[in-house]
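> Sequence below, structure please.
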Amino acid sequence: MAARGLRAALGAVRPRGTGAGRAAGLGSAPEPSEPGPEPAGHATAALYVHWPYCRKRCSYCSFNKYVVPAVDEAAVRACLVREAQTLLRLGHVRSVTSVFFGGGTPSLASPHTIAAVLEAAAEVAHLSAGAEVTLEANPSSADPARLSGFRAAGVNRLSLGVQSLDDAELRLLGREHTAAEARAAAEAARKLFPGRTSLDLIFGLPGQSHEAWARGLEAALGLCDDHLALYQLTLERGTALEAQVRRGALPEPPEELLADMYLSARATLAAAGFHQYEVSNFARKGARSTHNLSYWRAEQHVGVGPGAHGRFVPWGEGGRQREARVQTPHPDAWMREVRSRGHGTRRRAALSPLELLQEVLALGLRTDEGVTQQVSTAGLGRREEELPLTGGPSQRWGLFSPSLSLEAAFGAPGEASALQERGWLRLNGRALRCTPAGLPLLDSLLPALLCQLRRRWKTVEEDGGGQGPR
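Predicted structure coming up:
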């Protein structure tokens, strides 16, 4: 079975676009509860900032983006600044661990806007000089002068949406840049952000052959820095490309071909010195994205901008549980709400301990680290949001589940043991991980693992031990 890329498998939790924040959907704001103790001055979070505008809509894209004749950038900038400060204060965030400007096409924003948001965040919380600050850029808005402006504004990592180095494929995807422009942008980016430039590539296009994909990947290897993200094309309902495939105008790639493309790409990148640290992400020389790792490690993140998603504890509103939050998607409505009340949160829902564990499991298994156990912090007088961010999903399970260990959840006979026998999963006393053979199959493995988790959690609750942290 083919492995699905980040955009398909992580849409429900990555803070971009307008996908649902929970499987059951986000409800209205919960009734305020009696506030618990506030965090002791060390709450941490990553910050995601969504720029919703593009010059055109690509044929495959379902993210929250808008093509408009003109953008009042000063107004958008003021609202991004205000919402960032409001939500960081709401979460009592004392340290911002990383910042990611996504979209849309954030490289269409001016460097002044990027600098203003970073300065606003630094006024509220500590943002170290070495913190990773990533900007997504399209080749058509990534000329050297513009990139230099972003670097001066505080950006130190660039994620370049190349997608393909074939002009016919770029036209099929509805991209506005050419292959020559993509090459020029990649070369400029590598000079300005050496060792910190990532290229995005898409495979599994309708009609694309295995040979064409292999040629494109080899061409990208000649251009790239130390990070590549490979995404299988997902035919999202409502996009132009999906409609063409659905009515038979374009062929849908067979799953066997998609699997071959993915597996051969893994082998090619491994031979070139790249380590696969997540389903779709490959890095060499330690060039992993610390910001994206914060999502897969189920750490707190604050989502700012139209349609952004977040996961954090709203201490400032008396909250004691981590919430899934989604900002109002349409920019004009979002700006009205930010001006009137400081933020544009449209939907929010407190996450139960089981829902948190489901996210920790689904996200952590995407990585080479997997999900590992930690001694419970219960009784230590410290809350999960106060702890330093070390170790990733490693050391996350015990924080969310002091009553149900990884071994208790997945060690007994059941679905997980059957997957281990087939060589797709590995569990020891410290960690649960997918094997290299199991990682491409993660989407098909997860339902069984989630079912086992729910069953074991129900047993713990019936025994009176289901009280986990937020």
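> all contacts plus neighbour counts: C-alpha atoms, from now on.
Will do.
> got a list of contacts for stretch 355-367?
Stretch 355-367 is contacted from outside by 10, 277-279, 295-298, 370-371, 393, 396-397, 400-401, 432-434, 439, 442, 446, 450, 453, 470, using C-alpha atoms under 8 Å, 6 or more residues apart in numbering.
> Also stretch 272-282?
Here stretch 272-282 makes contact (C-alpha under 8 Å, 6+ apart) with 3, 5-6, 226-231, 266, 269-270, 283-284, 288, 366-369, 439-440.
> So which of these sit within helices?
Applying DSSP state H to the contacts of stretch 272-282, the entries found in helices are 6, 266, 269-270.
> Show me just the buried residues among these.
Neighbour counting by 16 or more other C-alpha atoms under 10 Å classes 6, 266, 269 among the ones in helices among the contacts of stretch 272-282 as buried.
> hang on, A418 in a strand?
No. Counting by DSSP: H, G, I helix; E, B strand; the rest coil, A418 falls outside a strand, being helix.
> all strands of the stretch 301-450 of the chain, in order?
Ranges of strands in the stretch 301-450 of the chain, per DSSP state E, counting those that start in this stretch, are 301-304, 309-312, 323-327, 345-350, 371-372, 425-427, 431-434.
> to compare against the first, here's another:
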Amino acid sequence: MAARGWRRAAAAAAGRPGGGGPGRGSASSAAPGPAPGPAAPAAAALYVHWPYCRKRCFYCNFNKYVVPAVDEAAVRACLVREARTLLRLGQVQRVTSVFFGGGTPSLASPRTIAAVLEAVAGAAHLPAAAEVTLEANPSSSSSPRLAGFRAAGVNRLSIGVQSLDDAELRLLGREHTAAEAREAVEVARRLFPGRTSLDLLFGLPGQSQSAWARGLEMALGLCDDHISLYQLTLERGTALAAQVLGGSLPTPPQDLLADMYHTACAILVAAGFRHYEVSNFARKGALSAHNLSYWRAEQYIGVGPGAHGRFVPWAEGGCSREARVQTLEPDAWMQEVQSRGHGTRRRVVLSPLEQLEEVLALGLRTDEGVTHERWGHFSPQLSLEAVFRAPGEARTLQQQGWLLLDSGGLRCTAEGLALLDSLLPGLLCQLQHAWALSHGSKAPEMSPTADRAGGEAA
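Got it, this is the predicted structure:
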């Protein structure tokens, strides 16, 4: 389908309640494409990073920049060129989903979003029903602006609400109010019915469990499609971390954080949400197809300053999956794109064992876990049963009721999912030892792959 025709069809699909496409059905139907083993078809998801914000929130250490003015035409041209270049390098025939993250992508003009989607559709097949998500802040989500994004081809919106309490928003350094957040969500639900997601933060300094529960109930009254819950992380170098370390704000107790998470899970599950990933909950099949591509270890290409990717660069003669990171600083990234077509700053060929570590670490984040089929794409000789049925950490965790290994594959129980960070090191060690035995080599030291894989999805 021609690029322009794709955009019209995508906008029409977004306007229908339950408008179809990946992420509208069950976990299996939500898959954006086959798992990308070495011989898999050249399909990939695409992440596009918009690095600019109007201000830096007090808790944020993401790759974002606050500048007096943005040369959007130049940034747009570089995003378009890099997308085309990397899709060509990966010989990608089909783009399964697109996600515009940041930064604050809703500060970009609909023209920029449309130009990137047109370029993608011209370089590879982008199905009319493919999920196209844009992250938005309430302060840049007016009705005309969101309508412009919908006309550009966006069919799913992820809104950074974070809180519906004005005092908490001020503590976080957000520039919107609770009233503006509610208005933005209402507009989004009219324009993107069935495909609106809210981000919420818990574990704020001084936040009580009752206040968190009330905020969550208010959020449920606004949006019953998809909710992402994130525990606030006090990142070094941020204003909020400095206040906590300096003693002017209290450190949230670990027991309280655990109680907040369990309370949220109970409330959302009781409301009919499926807890399909550690931090993500969906009703009526509104799973995020794009994020599922990360957790299922499928190929994805990262475009824009600081974006990450995982794909095989077939056009360069590569035959193994690479981990790629684009240059962080926007002006330096643009210079590299203008001179050689892309701004890849770091690329690492992932060994077969490192790929399996990612399959394990990411797959166990989901309620479906790691299926035998997906594991077999990356490990045709060493099965899940051979690795995790043997005596070791996995068997102990199964006996304790935190892990399951059956005909569906390997997955955490609901109780185990909440403890995943503490379960993973032992499981990764067991995988490494099994791999070493099967290859007649010494077990390696604990690989950093799991850490690399865990935080790149958005």
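> how far away is the counterpart of R396 of the first structure in the second structure from Q299 of the second structure?
Correspondence of R396 of the first structure to the second structure, assessed by TM-score structural alignment: R374. Remark: distance between R374 of the second structure and Q299 of the second structure (C-alpha to C-alpha, to the nearest Å) = 13 Å.
> okay, those two: which has more neighbours?
Comparing R374 of the second structure with Q299 by other C-alpha atoms under 10 Å, the one with more neighbours is Q299, at 28 against 21.
> For the closest residue to P106 of the first structure other than its chain neighbours, give me its contacts.
Counting by C-alpha to C-alpha, 6 or more residues apart in numbering, W51 is the residue found nearest to P106 of the first structure once chain neighbours are left out, at 5.1 Å. Contacts here follow C-alpha under 8 Å, 6+ apart; on that basis W51 of the first structure touches 101-106, 109, 305-306.
> again, only this time at 6 Å
103-104, 106 (C-alpha atoms under 6 Å, 6 or more residues apart in numbering).
> got a winner among the residues you listed for most neighbours?
Result: G103 is most packed of the contacts of W51 of the first structure (other C-alpha under 10 Å), 28 neighbours.
> That residue corresponds to which position in the second structure?
Aligned by TM-score structural alignment, G103 of the first structure pairs with G102 of the second structure.
> Can you tell me how far the closest residue to that match other than its chain neighbours is from T104 of the second structure?
Excluding its sequence neighbours, the residue lying closest to G102 of the second structure (C-alpha to C-alpha, 6+ apart) is W50, at 4.8 Å. Separation of W50 of the second structure from T104 of the second structure (C-alpha to C-alpha): 6 Å.
> Take the contacts of stretch 355-367 of the first structure and keep only those in helices.
295-296, 397, 400, 442, 446, 450, 453.
> corresponding residues in the first structure for the helix or strand encompassing R8 of the second structure?
R8 of the second structure is part of helix 3-14, with elements assigned from DSSP states H and E. Using TM-score structural alignment, helix 3-14 of the second structure lines up with nothing in the first structure.
> thinking again about what came up before, would you turn the strands of the stretch 301-450 of the first structure into JSON lines with distance to S148 of the first structure and mean neighbour count?
Formatted as JSON lines, those follow (distance: least, C-alpha to C-alpha, whole Å; neighbours: other C-alpha atoms under 10 Å):
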{"stretch": "strand 301-304", "distance to S148 of the first structure": "24", "mean neighbour count": "30"}
{"stretch": "strand 309-312", "distance to S148 of the first structure": "29", "mean neighbour count": "30"}
{"stretch": "strand 323-327", "distance to S148 of the first structure": "31", "mean neighbour count": "27"}
{"stretch": "strand 345-350", "distance to S148 of the first structure": "33", "mean neighbour count": "22"}
{"stretch": "strand 371-372", "distance to S148 of the first structure": "39", "mean neighbour count": "28"}
{"stretch": "strand 425-427", "distance to S148 of the first structure": "45", "mean neighbour count": "19"}
{"stretch": "strand 431-434", "distance to S148 of the first structure": "40", "mean neighbour count": "23"}
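> So which other helices or strands are in contact with the helix holding R8 of the second structure?
With contacts taken as 3 or more C-alpha pairs under 6 Å, 6 or more residues apart in numbering; DSSP states H and E, helix 3-14 of the second structure sits against helix 110-123.
> Once aligned, what mean separation remains between the helix or strand just after the helix it packs on and the first structure?
Sequence-wise, the next helix or strand downstream of helix 110-123 of the second structure (DSSP H and E) is strand 131-136. Strand 131-136 of the second structure: mean distance to aligned residues in the first structure after superposition is 0.1 Å, counting by mean C-alpha distance after the TM-score superposition for the first structure.
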